[in-house]
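[1] one predicted model, sequence on top.
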Amino acid sequence: MPQETPIVFVVDDDVSVRESLELLIRSAGWLPEMFASAQQFLARQRALVPNCLILDVNLPDLNGLDLQRLISVERTETPIIFITGYGDVPMTVKAMKAGAVEFLTKPFGDEILLGAIEQALKRSTAALAIEAEMRALRGRHATLSRREQEVMALVVTGLLNKQVAHELGISEITVKAHRGQVMRKMEAGSLADLVNMAARLTIRH
């Protein structure tokens, strides 16, 4: 897969800030994307390359903290760096508790911001890798037949083959066959692996 250039989004209603940040981001080798408002940013599709968001706290329509609340669940691959002209401590604490990478008060040095972007992009890369892994895991689980899914759900609770057989009203040999298929299709090296996968898929019997 070709290494795609990370995107650094900037949401700030001050055009001079946007212009200076655009130059700085571009000079560091990343792709800048500028937005004058939170609404404009929300209208943009999710980016599936490492990315982060430099976000002004005080925006005209939807403020930065509100935007953070909206995207922190849906866009875990987009860590946020807050910038503000006049930050106060409670606001900083609130933003950091909600997962912001950094909270910078203007004026700040270029190096400080570039360091924060570096950190945010590392976090984004990790989040995208986890998401890709989960997609693959869900994909493998979807290849199981309904019966194999039932067997898997019971096996990961620690039941023996004969107990699973009793539970499902099938023979132990059939359970063994299904269990073998489950291990193969899920690419599980051991029962512990399978239990771990089921936990990540939040499979409940």
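    All right, it came through fine. Numbers count the residues shown, from 1 in each chain.
[2] C-alpha from now on. contacts and neighbour counts both.
    Will do.
[3] quick one: contacts for the most centrally placed residue in the chain?
    For the chain, the residue nearest the mean C-alpha position is Thr76 (3.4 Å; C-alpha atoms, centre = their mean). Applying C-alpha atoms under 8 Å, 6 or more residues apart in numbering to Thr76 gives the contacts Ser124, Ala127.
[4] can you give me the buried ones in the longest helix seen in the chain?
    Counting residues, the longest helix found in the chain (DSSP state H) is helix 110-142. By neighbour count on 16 or more other C-alpha atoms under 10 Å, the buried set for helix 110-142 is 113, 116-117, 119-125, 127-128, 137, 141.
[5] just the helices in this structure please.
    Going by DSSP H, the chain shows helices at 15-27, 38-42, 64-74, 89-97, 110-142, 146-155, 161-168, 172-186, 191-200.
[6] below is structure B, check it against A:
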Amino acid sequence: MDLNNALAVAPKPAATTDATPVVFVVDDDVSVRESLELLISFAQWRPQLFDSAQAFLEHPRSQVPCCLVLDINLPDLNGLDLQSAIAGERPDMPIIFITGYGDVPLTVRAMKAGAVEFLTKPFDDEVLLQAIADALDHSRAALNREDGLRSLRNAYATLTPREQEVLAMVVAGRLNKVIASDLGISEITVKAHRGKVMRKMKARSLADLVKMAGLLSLAVR
């Protein structure tokens, strides 16, 4: 199933992706932090600077498009360890690694773990800005998908237990008369439940409803 197409039919949540993107920087070198702060601000993004991995971990998760510019060599928790620590908690935040020297094994490890770029200092400002722009596009798309799924879950939660039963059977392809027989209710009642399900889920068609159910991973009876 195409996740983006399926989410296109989901109820639309309040947008959080129009806010000013945040670019987190974790580097123990104050001169690097100051330089990146100016560059990021010039590009009209909002910089958030940290001198250690631990300081970053104590910061709340961002609810707007964001990315992390991360030095791979840090005094406490190194960049790869930080990448691993936030992989599950902040999957919508792409990571751009920066390092003072080229290291092929580290580069391979970082990229395999999901980093979007690996730059060696000194890097060209334009190269970094483009990497950040691409990373923020990835973050924005991830947040949209997450918001769409949250909206679907909230809509599903408004269904009564019987409506949830009917939904599961409808998306399994069962006819109204079969559903009525299985549930011990009239066919007219099944039609009424189907109508309420369509309205509450804001589904425009049965195909929309099937896509939504797939995203929600409903257990079909």
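    Arrived safely, thanks for sending. Every value quoted in this text rests on a predicted model; they were computed, and no experiment measured them.
[7] TM-score for the pair, please.
    Here the TM-score for the pair of chains, by TM-score structural alignment, normalised by the length of structure 1, is 0.94; 205 aligned residues with a C-alpha RMSD of 1.5 Å.
[8] map the residue nearest to the centre of structure 1 onto structure 2.
    Alignment note: Thr76 of structure 1 maps to Pro91 in structure 2; criterion TM-score structural alignment.
[9] can you get me a residue count around the alignment partner in structure 2 of Thr157 of structure 1?
    When structure 2 is aligned by TM-score structural alignment, Thr157 of structure 1 is paired with Ala172. Applying other C-alpha atoms under 10 Å, we find 14 residues neighbouring Ala172 of structure 2.
[10] against Lys200 of structure 2, how distant is Ala172 of structure 2?
    Distance, Ala172 of structure 2 to Lys200 of structure 2, by C-alpha to C-alpha, to the nearest Å: 19 Å.
[11] and Lys121 of structure 2, by the same measure?
    53 Å.
[12] tell me which of the two has more neighbours.
    Neighbour tally, Lys121 of structure 2 and Lys200, criterion other C-alpha under 10 Å: the higher count belongs to Lys200, 16 against 12.
[13] excluding its backbone neighbours, what's nearest that one?
    Excluding its sequence neighbours, the residue lying closest to Lys200 of structure 2 (C-alpha to C-alpha, 6 or more residues apart in numbering) is Ala155, at 6.3 Å.
[14] that older thread, switch the helices of structure 1 over to JSON lines; also include distance to Gln3 of structure 1.
    Below are these laid out as JSON lines (distance: least, C-alpha to C-alpha, whole Å):
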{"stretch": "helix 15-27", "distance to Gln3 of structure 1": "17"}
{"stretch": "helix 38-42", "distance to Gln3 of structure 1": "24"}
{"stretch": "helix 64-74", "distance to Gln3 of structure 1": "24"}
{"stretch": "helix 89-97", "distance to Gln3 of structure 1": "30"}
{"stretch": "helix 110-142", "distance to Gln3 of structure 1": "11"}
{"stretch": "helix 146-155", "distance to Gln3 of structure 1": "36"}
{"stretch": "helix 161-168", "distance to Gln3 of structure 1": "46"}
{"stretch": "helix 172-186", "distance to Gln3 of structure 1": "28"}
{"stretch": "helix 191-200", "distance to Gln3 of structure 1": "28"}
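[15] quick one, which of those helices is nearest to Ile54 of structure 1?
    Proximity to Ile54 of structure 1, assessed across these by C-alpha to C-alpha, is greatest for helix 110-142 (8.3 Å).
[16] would you check the span in structure 2 matched by the closest one?
    With TM-score structural alignment as the criterion, helix 110-142 of structure 1 aligns to 125-157.
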